[in-house]
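Visitor: coords below, sequence missing:
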């Protein structure tokens, strides 16, 4: 299993598109920082701080997850036409091991890319403004841990759906197109329903917004975590069924 995971990461780290994506994220984070500072609404005030901008970047990351999702769909579909799965299977590895290695490496990669955007912004902001967000100092650590855990779980629910598309259609173009259409439609739906006073709390975009609020309760956090984990479990189970039944060429 570990050898399979190392092989998947080796292929990723030797993919020029991965580094292009990292560079794109870094540039986008730098260029969009002024906009996120304006969203905070306290530009030029002594209360301005890096962590507040960081959480605002997570709060406003709906459009960004569409872009990262499309990049993820592209990565997921890159090895569809290659014989790597057949070679790995012929080497004596099980289908379950191959599937697990692909899932683990993909989810880790996409979460790194997704968190790299706000973390890069946080590092840039730390070079010139304080870290403190204005909440009690004794709960800042708990707050950061909660936000990171919930963000990872929510990201996994989205990216596991991309894996389901990848193993279902076995075509990179279709995977990218459906991913873009689904995520963008969800973003528009959340915006339309919000204007009508309706909150679709079961959707990943809405869960992401609630996860970064300071006053989110433990019960709400558990609900978000369970919902996100349920999505991930269902999507990965369905993806495994398609992967297990299809012929590896």
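Guide: Okay, I see it. Not measured: the values here are computed from a predicted model.
Visitor: Could you use CA atoms for every contact and neighbour count after this?
Guide: Will do.
Visitor: Show me where the chain has its helices.
Guide: Secondary structure of the chain by DSSP state H: the helices cover 2-13, 16-40, 50-59, 62-78, 84-90, 95-126, 137-169, 172-195, 204-211, 218-245.
Visitor: Check it against this one:
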């Protein structure tokens, strides 16, 4: 398998991608910690203080509300980061298309590897916050890789599809930006599923981000088991999406050099 053969190359590119995000800044990789903490503070203030949003939990502690929101943001950020970058992955790496023989399909893998690394830092912040303020770390956190499996597979497939499509149609990146922004508020990140009107819940159930966000909260914040039924179904869906995305990418890659 090409990904296994190129595992060292993928690892090198992931390291390069992570370092390039903060290249030239004084704080460097510290921004990977400061940025989510800042956004967490803003979201928590707006939704729990200004809008007086409530969660179906016994405590009124704003920190618990923050942990719940943060866990959802972590999952969504993995998806949004890769999806927003994918349409420009080939365009921004023209040299790999025209000058050398290069496994272009690994660029999407590198993007998701970099996003997962940053997500790992955020999960560590969340776990340490729970330990510091609530004195607890739930053992169910070891199930996190399984919870993220459907997300990774779905994101990979969509990433390959968008990387190809974005090479031919430059407007795709702008369209995807609008869709991702809408999807963030159409996913139960800042509010519980129980607050969604009954006649709209069917739409939310069709949104895979809904299930992943809910499972993130279960295993990290609440110490509950994930929805095994969704993980099975979501993994199958993700596998199909990733295989179709890769097939589409390989079928269309031959024309990349002609349009770049």
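Guide: Yes, it's here. Owing to the predicted nature of the structure, the values given are computational and were not obtained by experimental measurement.
Visitor: Now do the residue most central in space within structure 1 against residue 105 of structure 1, distance only.
Guide: The residue lying closest to the centre of structure 1 (Cα atoms, centre = their mean) is residue 155, at 3.5 Å. Between residue 155 of structure 1 and residue 105 of structure 1 the computed distance is 14 Å (Cα to Cα, to the nearest Å).
Visitor: Same question for residue 147 of structure 1.
Guide: Distance from residue 147 of structure 1 to residue 105 of structure 1, counting by Cα to Cα: 22 Å.
Visitor: and residue 197 of structure 1, how many neighbours?
Guide: 8 (other Cα atoms under 10 Å).
Visitor: What sits closest to the alignment partner in structure 1 of residue 182 of structure 2 if chain neighbours are left out?
Guide: With TM-score structural alignment defining the correspondence, residue 182 of structure 2 maps onto residue 184 in structure 1. Once flanking residues are discounted, residue 184 of structure 1 sits nearest to residue 66: 6.6 Å by Cα to Cα, 6 or more residues apart in numbering.
Visitor: Residue 130 of structure 2 too?
Guide: The shortest distance from residue 130 of structure 2 to any non-neighbouring residue, by Cα to Cα, 6+ apart, is to residue 136 (6.0 Å).
Visitor: Repeat that for residue 205 of structure 2.
Guide: residue 211 (7.5 Å).
Visitor: distance of the one you found from residue 175 of structure 2?
Guide: Separation of residue 211 of structure 2 from residue 175 of structure 2 (Cα to Cα): 24 Å.
Visitor: which of the two has more neighbours?
Guide: When neighbours are counted by other Cα under 10 Å, residue 211 of structure 2 and residue 175 differ, and residue 211 comes out ahead with 23 against 11.
Visitor: roughly how far apart are the residue mapped onto the more buried one from structure 1 and residue 175 of structure 1?
Guide: Residue correspondence to structure 1 (TM-score structural alignment): residue 211 of structure 2 is matched to residue 207. Relative to residue 175 of structure 1, residue 207 of structure 1 is positioned 24 Å away (Cα to Cα).
Visitor: do the same with residue 117 of structure 1
Guide: The value you get for residue 117 of structure 1 to residue 175 of structure 1, if Cα to Cα is used, is 23 Å.
Visitor: and if you look at residue 106 of structure 1?
Guide: As defined by Cα to Cα, residue 106 of structure 1 lies at a distance of 15 Å from residue 175 of structure 1.
Visitor: next one: residue 157 of structure 1
Guide: 16 Å.
Visitor: Please apply the same query to residue 244 of structure 1.
Guide: Going from residue 244 of structure 1 to residue 175 of structure 1 by Cα to Cα gives 19 Å.
Visitor: Tell me which of those two has more neighbours.
Guide: In terms of neighbours (other Cα under 10 Å), residue 175 is the more surrounded of residue 244 of structure 1 and residue 175; the figures are 24 against 14.
Visitor: what residues are up against the equivalent of the more buried one over in structure 2?
Guide: Using TM-score structural alignment, the partner of residue 175 of structure 1 in structure 2 is residue 173. Going by Cα atoms under 8 Å, 6 or more residues apart in numbering, residue 173 of structure 2 touches 84, 87-88, 166.
Visitor: Any chance of CSV for those residues, columns neighbour count and distance to residue 45 of structure 2?
Guide: As requested, those are exported to CSV (neighbours: other Cα atoms under 10 Å; distance: Cα to Cα, whole Å):
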residue, neighbour count, distance to residue 45 of structure 2
84, 22, 26
87, 27, 33
88, 19, 34
166, 22, 37
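Visitor: Tell me, how many residues neighbour residue 176 of structure 1?
Guide: Residues lying near residue 176 of structure 1 (other Cα under 10 Å) number 23.
Visitor: And residue 102 of structure 2, by the same measure?
Guide: Neighbour tally, residue 102 of structure 2, other Cα under 10 Å: 12.
Visitor: Provide a list of residues in contact with it.
Guide: By Cα under 8 Å, 6+ apart, the neighbours of residue 102 of structure 2 are residue 96.
Visitor: right, and residue 217 of structure 2 touches residue 71 too?
Guide: Yes - counting by Cα atoms under 8 Å, residue 71 is a contact partner of residue 217 of structure 2 at 5.9 Å.
Visitor: What's the match for residue 196 of structure 1 in structure 2?
Guide: Checking TM-score structural alignment: residue 196 of structure 1 goes with residue 198.
Visitor: do the same with residue 234 of structure 1
Guide: Counting by TM-score structural alignment, residue 234 of structure 1 corresponds to residue 240 in structure 2.
Visitor: any idea how far its match lies from residue 180 of structure 2?
Guide: As defined by Cα to Cα, residue 240 of structure 2 lies at a distance of 21 Å from residue 180 of structure 2.
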